[in-house]
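A.B. asks: A structural model of the following input is requested.
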Amino acid sequence: MTNVSHTNELAKEKLPKYIETELGKEKLCIECQEYWPLDEEFWWTRKNKSLKDPNGIRYEAACKCCYNVRYRPGHVKGTYKVKSQHEKVAA
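C.D. replies: Sure thing, here's the model as predicted:
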């Protein structure tokens, strides 16, 4: 019982969404709670026509590895391979 309550306390702990590291800007994944570099290799993107974002690019809240776990829980594993743009060009 104490492990479950301890895990819930950690999940409620407020972490910053973005941090600056020697690699550049990194974003927090809401599923795995880890920071990943803010680029298209680690994050799915959407075009955003908001005045708040001058670049017009919005990054998803879950990293590419956690995207199916978070947003497609019934998805059969192994039938869809996630490839970044870099992997598609290299193949």
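A.B. asks: C-alpha only now, for contacts and for neighbours.
C.D. replies: OK.
A.B. asks: hmm, Ala61 is touching Cys32, no?
C.D. replies: No. Ala61 lies out of contact with Cys32 (CA atoms under 8 Å); the separation is 10.7 Å.
A.B. asks: please generate a structure for the following sequence too, so the two can be compared:
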Amino acid sequence: MKPGLMERRLANGKAYLDSELGLQKWCSHCEEYWPQDTLFWSVSSHKQDGLQCWCKACQLEHKRNKRQAA
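C.D. replies: Below you'll find the predicted structure:
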């Protein structure tokens, strides 16, 4: 993660530190916090933190809905 990114995200509410789970990241789709690791987030080389902005569960739901609509 780039320097200063974590501080900005903590300040604007897009992340928070949990004493048990560590750094949590905000999913912009389901609007919930999830642990910031690849178990909950897909990798994206285009994002500053290296992870997608939607959690894996939201991405999967979106793909299913898109497939059913076709």
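A.B. asks: kindly provide the TM-score of these chains.
C.D. replies: TM-score for the superposed chains, counting by TM-score structural alignment, normalised by the length of structure 2: 0.63, backed by 55 aligned residues with a CA RMSD of 2.3 Å.
A.B. asks: remind me, longest helix of structure 2?
C.D. replies: In structure 2, taking DSSP state H as the definition, the longest helix is helix 56-69.
A.B. asks: residues contacting the corresponding residue of structure 2 for Cys32 of structure 1?
C.D. replies: By TM-score structural alignment, Cys32 of structure 1 lines up with Cys30 in structure 2. Going by CA atoms under 8 Å, 6 or more residues apart in numbering, Cys30 of structure 2 touches 54, 58.
A.B. asks: distance check, Cys30 of structure 2 against Lys63 of structure 2.
C.D. replies: Between Cys30 of structure 2 and Lys63 of structure 2 the computed distance is 15 Å (CA to CA, to the nearest Å).
A.B. asks: and what of Gln24 of structure 2?
C.D. replies: 24 Å.
A.B. asks: now do the strands in structure 1.
C.D. replies: Secondary structure of structure 1 (DSSP state E): strands at 18-21, 24-28, 35-37, 45-47, 57-59.
A.B. asks: map Ala57 of structure 2 across to structure 1 for me.
C.D. replies: Match for Ala57 of structure 2 (TM-score structural alignment): Cys65.
A.B. asks: that match: neighbour count?
C.D. replies: A count of neighbours around Cys65 of structure 1, defined by other CA atoms under 10 Å, yields 14.
A.B. asks: same question for Ala90 of structure 1.
C.D. replies: Neighbour tally, Ala90 of structure 1, other CA under 10 Å: 6.
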